[in-house]
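I would like to see how this sequence folds:
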Amino acid sequence: MPRTKISKDSFKGQSIYVGIDCHHKSWKVTLLTDKLELKTMSRDPDVNSLADYLKNNYPGAEYKVVYESGFNGFTVCRKFRDLGIDCQVVHAMDVPTSHKDRQQKSDKSDSRKLAQLLRSNGFEGIDVPPPHIEVDRKILRQHYTLTKMLTAEKNRVKAVLFQFGIEIPGRFASSQSRSWSRIYIEWLRAVPGLDPKEQLTIDNHLDTGLLLRKQLLKVTRQIRDLSKEDNYKEDYRNLSSIPGIGTLGAMRILLQIYNIERFKTMDELCSYIGLMPKMYGSGERTVTGELTKRGRKDIKVTLVEASWVAVRKDPALTLRFNKLILRMNKNKAIIRIAKNLLNRIKHMLTHKIEYELGIVV
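Next up, the predicted model:
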């Protein structure tokens, strides 16, 4: 029986859709064509090996790859693209999951679902940032993590005091206990009437907290240095002119948005940040709910906090806020102000200008 020889152009004009369920030690990979499911296989987590397999077995085809965002970030995507293979990363929440899928979940079904989603063009891929942006974002993430750890340690100290019936003296303001002022720490080091072993417990929490605070100060300085680099300094200076936006807020916005031109409309930007409400529609009835939980929570919080400052310092926003609270409560009104502020930020980053008081874009 004559054999069909596969040439280098045998699959020219055809597409191979590749869904990958990524894990540390292995990948589950499903291959589809426009009409067929070819196979599902286990592979070593190696981009070059999988690329060679595709080129050797399906030469001349157009390869399209997708995997869920997760622990491996965008490195796998960049490696595929460097090899000339189209690769996209999909948000896990954008992968449709039926009740049956939740009851019978497996790596095989996950990879097959991804490949089918890619073939039907049923999702919008996550933006893949340049490597230096991904690296710089890590510094901000470290700051966020250290802040949470330090806050937890301060709360543990208060919990120990409460457990043993020790009240914080009234001479210490709440701000002093939150910031761990020098005189407050001195009092904690020698709490009157406390058993030596109980004091030892507090000292251990203090030592841990002070180490965290030292590291947090170091990371904060690194973020300040980052803001002075050529990539950021102009936009950072402009964003810092916004009432209520400081070093951390400006760098959060810059590193998450990084390229304002990738947002074609204001709705796209609001959706990315998470300033879009949930919508429930049925027939002629449409209900607008609370803000969606998706989006960049860090920027959303930064914008809302800055908005409370801006409504006091910017006459145009003061006027708008006063009109809004006539028909809604203050918390809902400040979300509208945050959207106005985000619109101003889009305008500022697009035109490379500073913030101007008394103007609403």
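
rest of the way, CA atoms for contacts and neighbours
Noted.

mind listing what the spatially most central residue of the chain touches?
Centroid check for the chain by C-alpha atoms, centre = their mean gives residue 296 as the closest residue, at 5.0 Å. Residue 296 is in contact with 272, 273, 274, counting by C-alpha atoms under 8 Å, 6 or more residues apart in numbering.

helices or strands next to the strand or helix carrying residue 248 in the packing?
In this assignment (DSSP states H and E), residue 248 forms part of helix 247-257. The elements that helix 247-257 packs onto, with contact taken as 3 or more C-alpha pairs under 8 Å, 6 or more residues apart in numbering; DSSP states H and E, are helix 131-163, helix 196-227, helix 233-240, helix 297-313.

and these as JSON lines, adding distance to residue 174 and mean neighbour count?
Converted to JSON lines, the helices and strands packed on helix 247-257 look like this (distance: least, C-alpha to C-alpha, whole Å; neighbours: other C-alpha atoms under 10 Å):
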{"stretch": "helix 131-163", "distance to residue 174": "12", "mean neighbour count": "15"}
{"stretch": "helix 196-227", "distance to residue 174": "17", "mean neighbour count": "15"}
{"stretch": "helix 233-240", "distance to residue 174": "28", "mean neighbour count": "20"}
{"stretch": "helix 297-313", "distance to residue 174": "20", "mean neighbour count": "19"}
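
export those as CSV, with columns for distance to residue 288.
Putting the helices and strands packed on helix 247-257 into CSV (distance: least, C-alpha to C-alpha, whole Å) gives the following:
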stretch, distance to residue 288
helix 131-163, 32
helix 196-227, 38
helix 233-240, 31
helix 297-313, 19
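
out of those helices, which is closest to residue 325?
Closest to residue 325 of the helices and strands packed on helix 247-257 is helix 297-313 (C-alpha to C-alpha; 12.2 Å).

after that closest one, which helix or strand is next?
helix 315-324.

contacts for that following helix next, please.
Helix 315-324 has contacts (C-alpha under 8 Å, 6+ apart) with 310, 311, 312, 333, 334, 337, 357, 358, 359, 360.

tell me which two in those residues are the farthest apart.
The distance between the two most remote of the contacts of helix 315-324 (C-alpha to C-alpha) is 19.3 Å, for 333 and 357.

between those two, who's got more neighbours?
Higher neighbour count among residue 333 and residue 357: residue 333, with 18 against 15, using other C-alpha atoms under 10 Å.

how close does the closest residue to that one other than its chain neighbours get to residue 332?
Distances taken as C-alpha to C-alpha, 6 or more residues apart in numbering put residue 324 closest to residue 333, at 5.6 Å, once the chain neighbours are dropped. Residue 324 sits 9 Å away from residue 332 when distances are taken as C-alpha to C-alpha, to the nearest Å.

same check, this time on residue 345
From residue 345 to residue 332 the distance is 20 Å (C-alpha to C-alpha).

more neighbours: those two, which one.
With neighbours defined as other C-alpha under 10 Å, residue 345 and residue 332 compare such that residue 345 has more, 22 against 13.

which ones are touching the more buried one?
residue 239.

mind telling me what element it is part of?
helix 330-351.

then residue 65?
Going by DSSP H and E, residue 65 is in strand 62-68.

helix or strand right after that strand?
With secondary structure assigned by DSSP H and E, strand 62-68 is succeeded by helix 75-82.

also this sequence, please, to line up against the first:
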Amino acid sequence: MAASDDLSALPIPPQHRMALASMVREYLFLLSEDKLLRAEIRTATMRMHPDRFKRLTSIIGVGETAASHFLAELFSPERFNRAEEVTSYLGLAPVVSQSGNSKARAKLRPVGQKRLRGILVEAAWQWTWRDPEAKAIYNHHFAKHGIGQKAIVAVARKLAIKLWRMTVETPPSPVEGVARGAWSG
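Next up is the predicted model:
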């Protein structure tokens, strides 16, 4: 790891070197544990929800990490009745605050699944770079606000809704798919 090498190379007094070495070892241990847990979550999710997992990873920009965390963190997506409930649960829904005659301002309330929200934002960047639909959403919000972070969160919100719909809606059977065209989710 580059970070641990950088830390170990710092010029520090000898009496502090042992403490730093201990912290670097702990850091490397935690990184390896995190990697193992992520792999375990991915494996369990693929085993428990193989069809949903396959549908989610079919979206450009949504890889195994995003799909497995979405399914694991949302756990029972059927409990949500509307897309707004999902985005609110994930902390991706804007909350409008207005007092008196002041202009209404929408901002995100830092609630919900912080790790999943971060993963969805990263997946939204991938989706934006690779899919014209997502790029159009990003460009629309960027033109409206002029702030890249707001635009990508709007894309992440749309992506979360798309993922949720793909987990709760039943895709057409192969025979129906041929008759009506491919399922768009």
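
what does the TM-score come to for these two?
Scored by TM-score structural alignment, normalised by the length of structure 2, the superposition of the two chains gives a TM-score of 0.74; 173 aligned residues with a C-alpha RMSD of 3.2 Å.

against structure 2, where does the strand holding residue 65 of structure 1 fall?
Across structure 2, nothing matches strand 62-68 of structure 1 (TM-score structural alignment).

now do that strand: which elements does it pack against?
Applying 3+ C-alpha pairs under 8 Å, 6+ apart, we find strand 62-68 of structure 1 packed against strand 15-22, strand 86-90, helix 107-119.

which part of structure 2 matches the shortest one?
In other words, strand 86-90 of structure 1. The aligned range for strand 86-90 of structure 1 is empty, by TM-score structural alignment.

next secondary structure after that strand?
Downstream of strand 86-90 of structure 1 (by DSSP H and E), the next one is helix 99-103.

residues in contact with that following helix: which ones?
So helix 99-103 of structure 1 is in contact with residue 109, going by C-alpha under 8 Å, 6+ apart.

structure 2: matching residues for that helix?
Under TM-score structural alignment, helix 99-103 of structure 1 corresponds to no residues of structure 2.

just how off-centre is that helix within its chain?
Taking C-alpha atoms, centre = their mean, to the nearest Å, one finds helix 99-103 of structure 1 lying 27 Å from the centre of the chain it belongs to.

buried ones in it?
The neighbour-count check on helix 99-103 of structure 1 (16 or more other C-alpha atoms under 10 Å) flags nothing as buried.

now stretch 132-149 of structure 2
Buried residues in stretch 132-149 of structure 2, counted by 16+ other C-alpha under 10 Å: 134, 135, 137, 138, 139, 141, 142.

counterpart of the fifth one over in structure 1?
Meaning residue 139 of structure 2. By TM-score structural alignment, residue 139 of structure 2 lines up with residue 322.

equivalent range in structure 2 for the helix holding residue 248 of structure 1?
The aligned range for helix 247-257 of structure 1 in structure 2 is 64-74, by TM-score structural alignment.

now do the buried residues in the matching stretch.
64, 65, 66, 67, 68, 69, 70, 71, 72, 74.

distance-wise, check the nearest residue to the second one once chain neighbours are set aside relative to residue 5 of structure 2.
To tie it back to what came earlier, the one meant is residue 65 of structure 2. Spatially, and ignoring its direct neighbours in sequence, residue 65 of structure 2 is nearest to residue 42 (6.8 Å; C-alpha to C-alpha, 6+ apart). Per C-alpha to C-alpha, residue 42 of structure 2 is found 29 Å from residue 5 of structure 2.

got it, and residue 31 of structure 2?
Counting by C-alpha to C-alpha, the gap from residue 31 of structure 2 to residue 5 of structure 2 is 14 Å.

residue 59 of structure 2 now?
Separation of residue 59 of structure 2 from residue 5 of structure 2 (C-alpha to C-alpha) stands at 37 Å.

can you check residue 166 of structure 2 too?
43 Å.

again with residue 11 of structure 2
Shown here: residue 11 of structure 2 relative to residue 5 of structure 2, a distance of 12 Å by C-alpha to C-alpha.

and of the buried residues of stretch 64-74 of structure 2, the nearest to residue 97 of structure 2?
Taking C-alpha to C-alpha as the measure, residue 97 of structure 2 lies nearest residue 74 of those, at 27.1 Å.

quick one: contacts for the closest one?
Residues counted as contacts of residue 74 of structure 2 (C-alpha under 8 Å, 6+ apart): none.

residue 279 of structure 1: what secondary structure?
strand (DSSP: H, G, I helix; E, B strand; the rest coil).

repeat for residue 294 of structure 1
What three-state DSSP gives for residue 294 of structure 1 is coil.

coming back round to it: would CSV of the helices and strands packed on strand 62-68 of structure 1 with mean neighbour count and distance to residue 205 of structure 1 be doable?
Output for those, formatted as CSV (neighbours: other C-alpha atoms under 10 Å; distance: least, C-alpha to C-alpha, whole Å):
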stretch, mean neighbour count, distance to residue 205 of structure 1
strand 15-22, 24, 39
strand 86-90, 21, 41
helix 107-119, 22, 43
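
residue 78 of structure 1 is nearest to which of the ones you listed?
Residue 78 of structure 1 lies closest to strand 86-90 among those, at 8.0 Å (C-alpha to C-alpha).

name the helices or strands packed onto the closest one?
When contacts are defined as 3+ C-alpha pairs under 8 Å, 6+ apart, strand 86-90 of structure 1 sits against strand 62-68, helix 75-82.

deepest of those, which one?
Highest mean neighbour count among those (mean count of other C-alpha atoms under 10 Å): strand 62-68, with a mean of 22.

and it, how far out from the chain middle?
Put simply, strand 62-68 of structure 1 sits 23 Å off its chain's centre (C-alpha atoms, centre = their mean).

pretty sure residue 40 of structure 1 sits in a strand.
Yes. Assigned with three-state DSSP, residue 40 of structure 1 falls within a strand.

isn't it right up against residue 32?
No. Shown here, residue 40 of structure 1 and residue 32 do not form a contact pair, counting by C-alpha atoms under 8 Å, at 9.1 Å.

could you report the neighbour count for the counterpart of residue 46 of structure 2 in structure 1?
Applying TM-score structural alignment, one finds that residue 46 of structure 2 aligns to residue 228 in structure 1. By other C-alpha under 10 Å, the residues close to residue 228 of structure 1 number 13.

what's the answer for the one 4 residues further on, then?
By the measure other C-alpha under 10 Å, the count of residues near residue 232 of structure 1 is 16.

next one: it from residue 48 of structure 1, what distance?
Counting by C-alpha to C-alpha, the gap from residue 232 of structure 1 to residue 48 of structure 1 is 34 Å.

please apply the same query to residue 345 of structure 1.
Applying C-alpha to C-alpha to residue 345 of structure 1 and residue 48 of structure 1 gives a distance of 41 Å.

same check, this time on residue 317 of structure 1
Residue 317 of structure 1 is 54 Å from residue 48 of structure 1, where distance means C-alpha to C-alpha.
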